[in-house]
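Q: quick one: sequence and predicted model below, then my questions.
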Amino acid sequence: MQPLARPSSPEEAEEVRSSASTSPPAKGGRRRRAASEGALPLPRPLSSSSERFDLGRRSPSFRRDVGHAAAETFLLTRLTLILLRYLGLGYRWITKFLALVCYAMFLMPGLLQVGCYYFFSSQVRRSVVYGNQPRNRLDLYLPEDMNEPKPVVAFVTGGAWIIGYKAWGTLLGRRLAERGVIVACIDYRNFPQGTISDMVKDVSQGISFVCNNIASYGGDPSRIYLVGQSAGAHIAACALVDQAIKECGEGESTTWSISQIKTYFGVSGGYNMVNLVDHFHGRGLYRSVFLSIMEGEQSLKRFSPEVVLRDLKYRHAVSLLPRIILLHGTSDSSIPSNTSKNFADALWSAGVQVELVLYKGKSHTDLFLQDPLRGGRDELLEKIISVIHAGDEVALAKDAVAPPARRLLPEFVLQLARKMSPF
C-alpha cells in the first residue's frame, strides 16, 4: 500500500511544513557554522563555577513563558487536526488513544510531581535553541555541583514519531543530574510537522549543538553519550549511521564527529522498519500513516539502520560507529525485543563493539517510566551510570552510597497503569 498523499493545496502543504515559531535565537556573540541551516549563536563561555551554577536559574519572563505556551498550544491544535485527517476513524488507533488516556490518568499523580520539577527546578534550563527549524529546542538538566566539567548525555525521546516531546525525558534527566551528569533532551519535529528525514536532521543538529557548545554549560566535550528511547532510539541510530556515511565522504559537510560520542544506548528501539510495518499496523499505527512518516515504502531500507549495516558498500562507514549498548524488555509488545537482538547481530557481524541487555518480563515503558516512578533501584539508570562512571573512582564511590530514589506512586497504581498501557 502506498503512503497517504500529501495535502493537495499549496496552503495545506505549507500548513504541514510550517508552524508558529517560538522564541528566536539570541543575537550577538561568537557564531559557528552549522551544516546547511546557517550560523547558530553560541552561548557566552563560563568563567567560573558560580556562573555555571547560575545557568540553572530560569531567566525567561512570565510573559514570554505565556506567549510560548500559547504558540505551542496553537501549533499542537493545528497539527492534531492535520493528523486526524491522516488517521481517519480506524478503531485500532481510537482504542489505543483511549487506553493512553486511561494510562496517563493512573500515572498522573506521579507525573505531576515530575512536572513540578520540570517547570520550577533551578537545575532545569528549558528550550535552549539549537537550530532554526520549529521545535529545534532542547532542555538541559544540570547537576547541583558544577565545580568541574561533567559527563553529558544527549537524550532523544520516543513517541511513535508522532507524540514525542523533550519533556518526556524529565525522569531520566533528573536522576542522571542527581548522579553528576548533564542531560540534554533534544526535541525534534514530529509527524505531520515533519517526516523521518526531518527528524533525523533535527536530532543530528541537536547532537552537533551539544558536541560544540556543551562546554559553555559546564559539560565535558570529551565525555558525551547518546541515548535514544523507542522511536527516539531509531531516530538517533539513523543519525549515527548517517553521520558515519557523511564522514566517509558521501553527502554534505558535517559539524560534529562520530568520534565525539563515547557510547550509544538504544532503549526499546526498532532498527528494521521493513520488518515492522505489519506489526505497527496491527497495533494501530496504520501502514498508510507509517509509510507517510517514513516517506514511502521505497525509503524503508534507507531508514533501517540494520539494513544499512548489512550493505557492503557502507562497511567502511560502519567501522566508525562508537560502542553500542542495546537494552530491551522481553515482554515489550510495542517493539518486540528481537528487533534489538537482530540489530545487535548485524552490528557484531560488521565488527562494531556491541552489547545486548534483555530485561526479563519488562514491557515497553517499564524501563523508562514505571520503574523510575516506582523508586528504589532503577536498572536502566544503573546500567547507564555504570558505563559513564567506569574508571572514575570518585564518581563510583558516590554512586555506591547514593540514596535510593523516592517512590512517586503506590505499586497497585503502577500495576493498574501497566494493564491499561497501550504500549
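A: That came through, no problem.
Q: every contact and neighbour count from this point should use C-alpha atoms.
A: OK.
Q: so in this structure, which helix runs the longest?
A: helix 91-120 (DSSP state H).
Q: elements contacting that helix?
A: The elements that helix 91-120 packs onto, with contact taken as 3 or more C-alpha pairs under 8 Å, 6 or more residues apart in numbering; DSSP states H and E, are helix 170-178, helix 411-420.
Q: after that helix, which helix or strand is next? Please name it.
A: Once the chain leaves helix 91-120, the next helix or strand it forms, by DSSP states H and E, is strand 124-129.
Q: show me what that following strand is packed up against.
A: Counting by 3+ C-alpha pairs under 8 Å, 6+ apart, strand 124-129 packs on strand 137-141.
Q: burial check on residue 172, number of neighbours?
A: Neighbourhood size, residue 172 [other C-alpha atoms under 10 Å]: 19.
Q: ok, it to residue 184 distance?
A: 11 Å (C-alpha to C-alpha, to the nearest Å).
Q: with residue 413 instead?
A: The gap separating residue 413 from residue 184 is 30 Å, by C-alpha to C-alpha.
Q: check residue 196 too.
A: Distance from residue 196 to residue 184, by C-alpha to C-alpha: 21 Å.
Q: let me know the helix or strand that residue 280 is in.
A: helix 273-282.
Q: which of the residues in that helix are buried?
A: Residues 273-274, 276-277, 279-281 are the ones in helix 273-282 that count as buried (16 or more other C-alpha atoms under 10 Å).
Q: could you give the separation of it from the chain centroid?
A: A distance of 21 Å separates the centroid of the chain from that of helix 273-282, by C-alpha atoms, centre = their mean, to the nearest Å.
Q: ok, stretch 325-335 next?
A: Remark: stretch 325-335 is offset 16 Å from the chain centroid, using C-alpha atoms, centre = their mean.
Q: what are the buried residues along that stretch?
A: Neighbour-count burial for stretch 325-335 [16+ other C-alpha under 10 Å]: 325-332, 334-335.
Q: start to end distance for it?
A: 17 Å.
Q: A further structure is provided below for comparison with the first:
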Amino acid sequence: MKHIHISKPLLKQVSTILWLVLLSTVSACNNPGLFFANSLARFDNVTVIENIAYGKHTLNHLSVYLPENKQAHPATIIFFYGGCWGGCETLNKEQYLFVAQALTAKGFNVIIPDYRRHPEVKFDGIMRDATQSVEWVKAHIADYGGDPKRLFLMGHSAGAHIAAMLTLNEKYLSPDTYPSIKGFIGLAGPYDFLPFTDDYQKIVFGPVENYPNTQPVNFVDGTEPPLLLLYGNDDDMVKPINIESLNRTVKQKGGCVKSHRYDGLDHTDLLGALSIPLQTQEPVMNDLVDFIYYYSEGNKTCQH
C-alpha cells in the first residue's frame, strides 16, 4: 500500500478549511459547525446517562459522561454552553457531545447541564439553575465513581461567564461545595463587559443598579480557585479586554491565573478546537488538559 505523507501545517490548514466550510453549510441543526463536530464524536468506551433531573423545570436536566479508562481519582468537568444567555441562540446540551468526547477521551467525567435562559428568566434565574446543577454534581457524582472533591467548572462564551460567576462569587455555592471547585476553564468568556452594548443584555442583567454584580471581575479577591483563560485573537464577539482585565485583576490580588491567546482562532474556532478534526492540530486541548491534570492532583503552587 502506498502511503501519502501530508505535512502537519498542510493537515492543519485542510482541517481548518473543512471546519470553516461546514460552518457555512445548511443542515438540520441551527449551528452547522456543532452538527458536524457532534457527528464525529464517538462514545464506544463511555457510559452516557442522559436527561437526569437536577431541578423541577423541564430545562433542569443534565447528561453524565463516564469514561471506562478513568484516572485513579477522576476529575469531573461541568461544562456550561453559551448562546448569549438566550439572547442570540437557543442551544442545548445535545449540541455539545464533541466537548464530552474530547474530555472523556482524557479520562475525565463530564457533566453538561441545560438551564433556563432569556427571555424566560433573567440573570438570577440562570444562576439559580447553574448553582443547582453544580450542587447536584457535588451530591451525586460519587454514585457514578467520581470524586466529589475534584470538580472543575468550564464554559464557552456566556457559559464561561456563568462558570466564572460560580467560581469567583462564593455566595452561589454552598460552603461544603465551593472548596471542591479545583479550577475554572473559560473559553472566550465575557468577564468585564460594562457598559452593555445590546438591548437584551440590559434586560437580562437589569435593573441598572445590579449591573456591577453581573461582572465576574468584580468578585476577584485572590483566594478563588485557579483560573485558565483561553481566547482566540480573531474573536470579534467578545472583546480582548475581558481576558486582559480578569487576568490582570487576579494577578494583582495574588490569585492563580494562566491565560493563552491563539492567533488564527475566532470565537467559534476556539470551541471547535475541541472537535476531532482539530483537537490534535491546535494547542487548545493540550493546554486545558494540562491545567486539569495539574490541579486535580492537589497542587497548591500556581501553574506557570
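A: Perfect, thanks for sending it. Keep in mind it's a predicted model, so treat the numbers as computed, not measured.
Q: care to give me the TM-score?
A: TM-score for the superposed chains, counting by TM-score structural alignment, normalised by the length of the second structure: 0.78, backed by 269 aligned residues with a C-alpha RMSD of 2.9 Å.
Q: follow-up on the earlier one: when residue 196 and residue 184 of the first structure are compared, which one has more neighbours?
A: Comparing residue 196 of the first structure with residue 184 by other C-alpha under 10 Å, the one with more neighbours is residue 184, at 30 against 21.
Q: shouldn't the more buried one be within a strand?
A: Yes - under DSSP: H, G, I helix; E, B strand; the rest coil, residue 184 of the first structure falls within a strand.
Q: does residue 261 of the second structure sit in a helix, a strand or a coil?
A: Going by three-state DSSP: residue 261 of the second structure is strand.
Q: what's in contact with stretch 229-238 of the second structure?
A: 157, 185-190, 240, 243, 247, 257-267, 269-270, 284 (C-alpha atoms under 8 Å, 6 or more residues apart in numbering).
Q: restricted to helices, list these.
A: Those of those lying in helices (DSSP H): 243, 247, 267, 269-270, 284.
Q: closest one of the residues you listed to residue 13 of the second structure?
A: Checking those against residue 13 of the second structure with C-alpha to C-alpha, the nearest one is residue 269 at 12.9 Å.
Q: which position in the first structure pairs with the closest one?
A: If you follow residue 269 of the second structure across to the first structure using TM-score structural alignment, you land on residue 366.
Q: residue contacts, its match?
A: By C-alpha under 8 Å, 6+ apart, the neighbours of residue 366 of the first structure are residue 329.
Q: quick one: it and residue 65 of the first structure, what's the gap?
A: 32 Å.
Q: same check on residue 98 of the first structure?
A: Applying C-alpha to C-alpha to residue 98 of the first structure and residue 65 of the first structure gives a distance of 30 Å.
Q: buried set for the longest helix belonging to the second structure?
A: Of all segments of type helix in the second structure, defined using DSSP H, the longest is helix 123-140. By neighbour count on 16+ other C-alpha under 10 Å, the buried set for helix 123-140 of the second structure is 123, 125-127, 129-138.
Q: kindly report the same for stretch 298-318 of the first structure.
A: By 16+ other C-alpha under 10 Å, the buried positions in stretch 298-318 of the first structure come out as 300-309, 314, 317-318.
Q: can you pick out the most distant pair from those residues?
A: So, those by C-alpha to C-alpha: farthest apart are 300 and 317, at 19.5 Å.
Q: and the gap between the alignment partner in the first structure of residue 54 of the second structure and residue 139 of the first structure?
A: For residue 54 of the second structure, the aligned residue in the first structure is residue 130 (criterion: TM-score structural alignment). Look at residue 130 of the first structure and residue 139 of the first structure: by C-alpha to C-alpha, they are 10 Å apart.
Q: cool, residue 201 of the first structure as well?
A: Look at residue 201 of the first structure and residue 139 of the first structure: by C-alpha to C-alpha, they are 18 Å apart.
Q: can I assume residue 262 of the first structure is in contact with residue 224?
A: Yes - Residue 262 of the first structure is within contact range of residue 224, at 6.0 Å (criterion: C-alpha atoms under 8 Å).
Q: between these two, who's got more neighbours?
A: The neighbour comparison of residue 262 of the first structure against residue 224 (other C-alpha under 10 Å) goes to residue 224, with 26 against 17.
Q: nearest residue to that one in space, please, no chain neighbours.
A: residue 152 (4.8 Å; C-alpha to C-alpha, 6 or more residues apart in numbering).
Q: in stretch 62-70 of the first structure, what counts as buried?
A: Buried residues in stretch 62-70 of the first structure (16+ other C-alpha under 10 Å): residue 68.
Q: stretch 251-265 of the second structure now?
A: Under the neighbour-count rule (16+ other C-alpha under 10 Å), stretch 251-265 of the second structure has 255-262, 265 buried.
Q: quick revisit: which elements pack onto the helix holding residue 280 of the first structure?
A: So helix 273-282 of the first structure, by 3+ C-alpha pairs under 8 Å, 6+ apart, packs with helix 287-293.
Q: summarise which helices and strands the next helix-or-strand element following the helix it packs on is packed against.
A: As assigned by DSSP H and E, the chain's next helix or strand after helix 287-293 of the first structure is helix 305-309. Where contact means 3+ C-alpha pairs under 8 Å, 6+ apart, helix 305-309 of the first structure is packed against helix 231-247, helix 338-349.
Q: helix 305-309 of the first structure: how far from the chain's middle?
A: For helix 305-309 of the first structure, the distance to the chain centre is 20 Å (C-alpha atoms, centre = their mean).
Q: residue 68 of the second structure contacts residue 46, doesn't it?
A: Yes - between residue 68 of the second structure and residue 46 there is a contact under C-alpha under 8 Å: 5.8 Å.
Q: thank you, goodbye.
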